[in-house]
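In: quick one, fold the following:
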Amino acid sequence: MDGAGLRAICLGLPGAFEDFPFGPEASVFKVRGRPGPAKMFALADLGAEPLSISLKCEPELALQLRAAHPEITGAYHMNKTHWNGVLCNGSLDDGMIRDMIEDSYDLVVAGLPKRDQEALGWAGLSREGG
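Out: Modelled structure (predicted):
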């Protein structure tokens, strides 16, 4: 997975856009609820070596993923209970990274008002128990 691939996955989600509130090197991917503020679901320096991305995650699942994969840790400068840092160095399958991005997006959209969820065409959490 490279920076262009991460950007494409994030921007391919309904209502997603890229913002740079922390400077030009930090891509922040958000989804906007109307009329409320946009909510972040991913953060990455897409030009960094090694490439990594911060993603929202359910706390229990975050711990399980960290225990199973050394490439997944608590996200730097984020609430480590709810955010994972994912190293994109080729050790993790691209499909797994895509799933984690989609899960992060789902968690954020789940917190938006129902009318905003419907406007995005969101059908609900795709995970068991979500």
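In: C-alpha from now on. contacts and neighbour counts both.
Out: Noted.
In: and the strands in this structure?
Out: In order along the chain, the chain carries the following strands (DSSP state E): 16-19, 27-32, 38-44, 52-56, 72-74, 83-87.
In: and these as a markdown table, adding mean neighbour count?
Out: Formatted as a markdown table, the entries for the strands of the chain read as follows, by neighbours: other Cα atoms under 10 Å:
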| stretch | mean neighbour count |
| --- | --- |
| strand 16-19 | 18 |
| strand 27-32 | 22 |
| strand 38-44 | 22 |
| strand 52-56 | 26 |
| strand 72-74 | 20 |
| strand 83-87 | 24 |
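In: distance to Tyr105 added to the ones you listed, as TSV?
Out: Below are those laid out as TSV (distance: least, Cα to Cα, whole Å):
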stretch	distance to Tyr105
strand 16-19	9
strand 27-32	8
strand 38-44	5
strand 52-56	8
strand 72-74	18
strand 83-87	12
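In: following up with a second sequence; could you model it the same way so I can compare the two?
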Amino acid sequence: MNGPTLHKTAADCAEELPGAQLEQPFGPDWEVYKVRGKVFMLMTEVPGRPVVILKADPDEAHALREQYRHITPGYHMNKKHWITLEGGEGVDKKLVRELVTDSYLLVVARLPRAERPVDPHTYGTGTRAPR
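Out: Purely as a prediction, here's the structure:
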């Protein structure tokens, strides 16, 4: 997957997530996606290379960096909790969508229950939360 496709795939996925909003608090070169005011994805270019920066579980982030050479520690973010994704071999639409959704759900899970736009434990599984 090339860089422009990476950004489009990530943005398309983020825009489908309940409560997600796009902001540009750092200027036009940075697209920042938030849910209830909390960042779950950033997109920019680092020396001409489009990148997507996402929140990730620390163990998962480590495993992803081991498995994919196009996934590195979070650019300008906490290296333990964030990853940077570049386009390249092995990076397909399915992986991008999974990582964007996982980042979103990690952030939603930390919100107060009353502020959550979805149940982070059942969202996307096809099951409903018990009433």
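In: how about the helices in the first structure?
Out: Read by DSSP state H, the first structure holds these helices, from start to end of the chain: 3-11, 59-68, 94-110, 114-119.
In: as a markdown table, those helices with mean neighbour count would be great.
Out: Converted to a markdown table, the helices of the first structure look like this (neighbours: other Cα under 10 Å):
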| stretch | mean neighbour count |
| --- | --- |
| helix 3-11 | 16 |
| helix 59-68 | 14 |
| helix 94-110 | 19 |
| helix 114-119 | 14 |
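In: can I get these in a markdown table including distance to Gly85 of the first structure?
Out: What follows is the helices of the first structure, written out as a markdown table (distance: least, Cα to Cα, whole Å):
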| stretch | distance to Gly85 of the first structure |
| --- | --- |
| helix 3-11 | 14 |
| helix 59-68 | 9 |
| helix 94-110 | 11 |
| helix 114-119 | 26 |
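In: tell me which of the ones you listed sits nearest to Glu49 of the first structure.
Out: Judged by Cα to Cα, the one of the helices of the first structure that comes nearest to Glu49 of the first structure is helix 3-11, at 10.0 Å.
In: how close does that closest one sit to the second structure?
Out: Superposing on the second structure places helix 3-11 of the first structure at an average distance of 1.7 Å from its equivalents, by mean Cα distance after the TM-score superposition for the first structure.
In: burial count for Gly111 of the first structure?
Out: When neighbours are defined as other Cα atoms under 10 Å, Gly111 of the first structure has 12 of them.
In: contacting residues for it?
Out: The contact partners of Gly111 of the first structure, by Cα atoms under 8 Å, 6 or more residues apart in numbering, come to none.
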